[in-house]
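S.K.: coords below, sequence missing:
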């Protein structure tokens, strides 16, 4: 979701690749740009040169035929037909993991991510059962969505499997603190949470050949804030608390680290960007708290936060983000959730500011 842009954080020493193109952004690191058929119309993929051992790919785009055709050209041209040692996925979202199974089969590469991200991807790719669909319908009904909006969200059944036709059956598990060798250099796995449960970021320290590098996935982006959502399967979750804690963790990296994000351009200014994202969410929380002086549904809060027209995918993320902020305020004791039910109508959750305000 949008945050305040800051042109000064852009890294000016490289040009943005065309879709399907690439650009060396640091010694041994290729920036590959892949198209996406969404409002967020691209994803950045990073290819790390491991010398004679082969390439390490970080993320891989969707698993649709158009993307796979682009990958055939990239394997030949950008990667020079050399081996691919491993495919690393930062998290389970389709634009990051969609082509992973195809790439692993096509190249014989190892597959690596965190255990949680792999398990979620395997579960979602297998499809949902009636019980899961019923849980989703109940969750979005309680949000107070209008019938047309509710129908649009429920019609997305099976969308994940269409974008992720398969997930590798085996993995190398990555944990925070692990060292990932690429050629004669190492990248350290940095954990986090919020955007998803256990995303993977990678840090390479500066040396005589180049600066500190951080492949951040979606955890920290230069122009937008990553979506922080509550989903029907864990309706009382507080992923915003996890995300805000993760933002504090970037302070251990050097301030001039070159950040290689999944969307947008590489940038410097990691610490300031983390502070900006924390401030963005603080503003959202204050806005919601003011809205809920009068009882509001999650749908009403969503419309206030995101007044522009939303397609079904955007609406899904917007509702999830609104509930994430509402749940965080409940956890802080600043809001309470009460059920409201008119005769003959399903129950809807209302959120209102608490009478006795807890400390912030």
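M.R.: It's in. Since this is a predicted model, take the numbers as computed values, not measurements.
S.K.: For the rest of this, base every contact and every neighbour count on C-alpha atoms.
M.R.: Fine.
S.K.: In the stretch 151-300 of the chain, what residue spans correspond to strands?
M.R.: 172-173, 179-182, 185-190, 201-204, 213-217, 258-261 (DSSP state E, counting those that start in this stretch).
S.K.: Of those, give the one that comes closest to residue 85.
M.R.: Closest approach to residue 85 among these (Cα to Cα): strand 179-182, 9.1 Å.
S.K.: Can you name every helix or strand that that closest one contacts?
M.R.: Where contact means 3 or more Cα pairs under 8 Å, 6 or more residues apart in numbering; DSSP states H and E, strand 179-182 is packed against strand 185-190.
S.K.: what's the strand it packs on packed up against?
M.R.: Looks like strand 185-190 contacts strand 179-182, strand 201-204 (3+ Cα pairs under 8 Å, 6+ apart).
S.K.: I'd like the distance from that strand to the chain centre, please.
M.R.: 20 Å (Cα atoms, centre = their mean, to the nearest Å).
S.K.: Quick test: name the residue nearest the centre of the protein.
M.R.: Note on the chain: the residue nearest the mean C-alpha position is residue 218, at 4.4 Å, using Cα atoms, centre = their mean.
S.K.: In contact with it: list those residues for me.
M.R.: Counting by Cα atoms under 8 Å, 6 or more residues apart in numbering, residue 218 touches 195, 226, 261, 262, 263.
S.K.: hang on, isn't the third one packed against residue 216?
M.R.: So the one you mean is residue 261. Yes - counting by Cα atoms under 8 Å, residue 216 is a contact partner of residue 261 at 5.1 Å.
S.K.: another one to put next to it:
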């Protein structure tokens, strides 16, 4: 455990639910994990005891929060959960916090499997539909020219990133054709308890976290993670965005929650110490912005900034996130007027610090 982690209170210590099993973390709230084929090798999912009015009266069952990616291993793990962990009760609805594959990949399969509805914010649902359909500008081919404009020239890396044309659709092959829309400030009744929707930005278009004051529980999704910082990227479909500022502004919403809130993150372990973690995340980005600004004493592209922000070797999956994040920090400094941006004769954007 590093120094930052040691400042947090991990409510269950090193206890983790095995794949295919659950662990109750609050009354009526079950924690389960699914494997991911990345360096970030798991996602936390949640089952909430629920009851919904149906054609034949009130039905008891479960609400699923987040789904895992669409592959055979995750489907098999879900089937085991259905057989062994639901106490004979059905799934009543599926909630996805946001559009990333590990959160929405199996949403359509779950919804069809149980004949239930998907709940998402409008921004996340539409983004998932667009990316799953591979529409121009949102498909895998859009990333390569986007990163080439920001300094990607290495032939090997160009080939690797250029080969990820079907990346999103492979993990999210379909999205339900209709949904229930969630929005900021809405209270969703789950199992007789109110869960308030808190939207956040910077990591995804309209990420939804859920907070239950009665239980003192925040299902934070990817917005607040205990060990790693949330990826914040400038994407090809929104090339002039300022996601770092959007993310930092979003963190302020969580700062008003009680200090003893039990945070249930999508990656890592449940913890208490939300105000401490928010301070850590703000400090992290302040430090990254300072080092990027210092590097830009000379003109730098996003590719030039990679070794400044990321000291470790990056695989192809990590490279795309790292490039997006390097560009995001350049954009934040550019938006506040500390950097200027110029397009070179080689059609690459470079950023340079303005004279004091």
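M.R.: Nice, I can see it. Remember, it's a predicted structure, so these values are computed and weren't measured experimentally.
S.K.: sorry, back to before: which of the helices and strands packed on strand 185-190 of the first structure sits most buried?
M.R.: Across these, averaging neighbours per residue (mean count of other Cα atoms under 10 Å) puts strand 201-204 on top, at a mean of 23.
S.K.: quick one: contacts of that one?
M.R.: Applying Cα under 8 Å, 6+ apart, the contact partners of strand 201-204 of the first structure are 90, 186-191, 212-217, 219.
S.K.: Tell me the one of the residues you listed nearest residue 16 of the first structure?
M.R.: residue 215 (16.4 Å).
S.K.: Show me what the closest one aligns to in the second structure.
M.R.: Taking TM-score structural alignment, the alignment pairs residue 215 of the first structure with residue 219 from the second structure.
S.K.: Next: residue 180 of the first structure.
M.R.: Using TM-score structural alignment as the criterion, residue 180 of the first structure maps onto residue 188 of the second structure.
S.K.: got a list of what that match touches?
M.R.: With contacts defined as Cα under 8 Å, 6+ apart, residue 188 of the second structure is in contact with 194, 195, 196, 197.
S.K.: Excluding sequence neighbours, find me the nearest residue to the last one.
M.R.: Nearest non-adjacent residue to residue 197 of the second structure, counting by Cα to Cα, 6 or more residues apart in numbering: residue 210, 4.9 Å away.
S.K.: Please apply the same query to the second one.
M.R.: Distance criterion Cα to Cα, 6+ apart; nearest residue to residue 195 of the second structure, sequence neighbours excluded, is residue 212 at 4.5 Å.
S.K.: Then the third one?
M.R.: On the basis of Cα to Cα, 6+ apart, the spatially nearest residue to residue 196 of the second structure that is not a chain neighbour turns out to be residue 187, at 4.4 Å.
S.K.: For residue 193 of the second structure, grab the count of nearby residues.
M.R.: 14 (other Cα atoms under 10 Å).
S.K.: same thing with residue 182 of the second structure?
M.R.: Counted with other Cα under 10 Å, the neighbours of residue 182 of the second structure add up to 23.
S.K.: quick one: it and residue 197 touch, right?
M.R.: Yes - using Cα under 8 Å, residue 182 of the second structure is in contact with residue 197, at 7.4 Å.
S.K.: for the second structure, longest helix please?
M.R.: In the second structure, taking DSSP state H as the definition, the longest helix is helix 274-295.
S.K.: where in the first structure is the aligned partner of it, by residue range?
M.R.: Helix 274-295 of the second structure corresponds to residues 270-291 of the first structure when matched by TM-score structural alignment.
S.K.: Please list the outside residues in contact with the matching stretch.
M.R.: 3-4, 220, 222, 225, 244, 247-248, 250-251, 255-259, 301, 305, 325-326, 329, 334-335, 353.
S.K.: List only buried entries from the residues you listed.
M.R.: 3, 220, 222, 225, 244, 247, 250, 257-259, 301, 305, 325-326, 329, 334-335, 353 (16 or more other Cα atoms under 10 Å).
S.K.: In helices, which of those residues fall?
M.R.: Within these, residues falling in helices by DSSP H are 244, 247, 301, 305, 325, 326, 329.
S.K.: circling back to that earlier point, between the contacts of residue 218 of the first structure, which has the most around it?
M.R.: The most crowded member of the contacts of residue 218 of the first structure, judged by other Cα under 10 Å, is residue 262 (26 neighbours).
S.K.: how close does that residue get to residue 60 of the first structure?
M.R.: Distance of residue 262 of the first structure to residue 60 of the first structure, given as Cα to Cα, to the nearest Å: 10 Å.
S.K.: what touches both of these two?
M.R.: With contacts taken as Cα under 8 Å, 6+ apart, residue 262 of the first structure and residue 60 have residue 45 as neighbours in common.
S.K.: Residue 42 of the first structure maps to what in the second structure?
M.R.: That one, residue 42 of the first structure, aligns with residue 42 by TM-score structural alignment.
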